[in-house]
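1. Following is a predicted model, sequence given first.
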Amino acid sequence: MSEETPDVSMEESAPSEQFEVIYSCLRCGTTVSNTELTRLPEIKCICGFRVFNKVRPPVVKSVNAV
């Protein structure tokens, strides 16, 4: 008797980490998440400006000197 089991790859079984990207309008400074921008029909701020800047996370990386 042979039982067939579907092959599940490691990519499908492991939950993928998705980071929330925050953007800021250059004109008015309103912060908008990536998911909110994808819901809109066009990429535009509430003030009408279309230029966004990616907000950096507050984590500071330190590198040891050699």
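-> Arrived safely.
2. drop to CA atoms for contacts and neighbour counts, all remaining ones
-> Fine.
3. can you give me the strands for this structure?
-> Counting by DSSP state E, the chain has strands at residues 22-25, 31-33, 52-54.
4. which secondary structure elements does the longest one contact?
-> Strand 22-25 sits against strand 31-33, strand 52-54, with contacts defined as 3 or more C-alpha pairs under 8 Å, 6 or more residues apart in numbering; DSSP states H and E.
5. how about the last one: buried residues?
-> Within strand 52-54, the residues that count as buried by 16 or more other C-alpha atoms under 10 Å are Phe52.
6. Alongside the first one, take a look at this:
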Amino acid sequence: MAPATEKFDVIYKCLRCGTNVTNTELTRLPEIKCICGFRVFTKVRPPIVKTLQAV
């Protein structure tokens, strides 16, 4: 049996207008561009904060 892997979509945010776009929405378009025409995106970090104990 194959191991179950979680598949989640990476979310990108436009630097100019702040629109959130998923990776699958960007691959459908002929070129990587926001609806406002800007081409620079940042990757949105998940809201989960990991805490580690010091060794």
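-> Cool, got the structure. Keep in mind that this is a model prediction, so the values were computed, not measured.
7. of all the helices and strands packed on strand 22-25 of the first structure, which lies closest to Val66 of the first structure?
-> strand 52-54 (31.6 Å; C-alpha to C-alpha).
8. corresponding residues in the second structure for the closest one?
-> Using TM-score structural alignment, the residues of the second structure aligned to strand 52-54 of the first structure are 41-43.
9. got a list of contacts for the matching stretch?
-> For stretch 41-43 of the second structure, the external contacting residues (C-alpha atoms under 8 Å, 6 or more residues apart in numbering) are Val10, Ile11, Tyr12, Lys13, Cys14, Leu15.
10. Isn't Phe38 of the second structure up against Cys14?
-> Yes. If you go by C-alpha atoms under 8 Å, Phe38 of the second structure and Cys14 touch, sitting 7.3 Å apart.
11. Those two: which has the busier surroundings?
-> When Phe38 of the second structure and Cys14 are compared for neighbours, Cys14 comes out ahead with 21 against 13, by other C-alpha atoms under 10 Å.
12. Just tell me what that one corresponds to in the first structure.
-> Taking TM-score structural alignment for the superposition, Cys14 of the second structure sits opposite Cys25 in the first structure.
13. Can you give me the buried ones in stretch 31-48 of the first structure?
-> Residues Thr31, Val32, Cys45 are the ones in stretch 31-48 of the first structure that count as buried (16+ other C-alpha under 10 Å).
14. Looking at those residues, spot the one nearest Val60 of the first structure.
-> Thr31 (20.8 Å).
15. Appreciated, that's everything.
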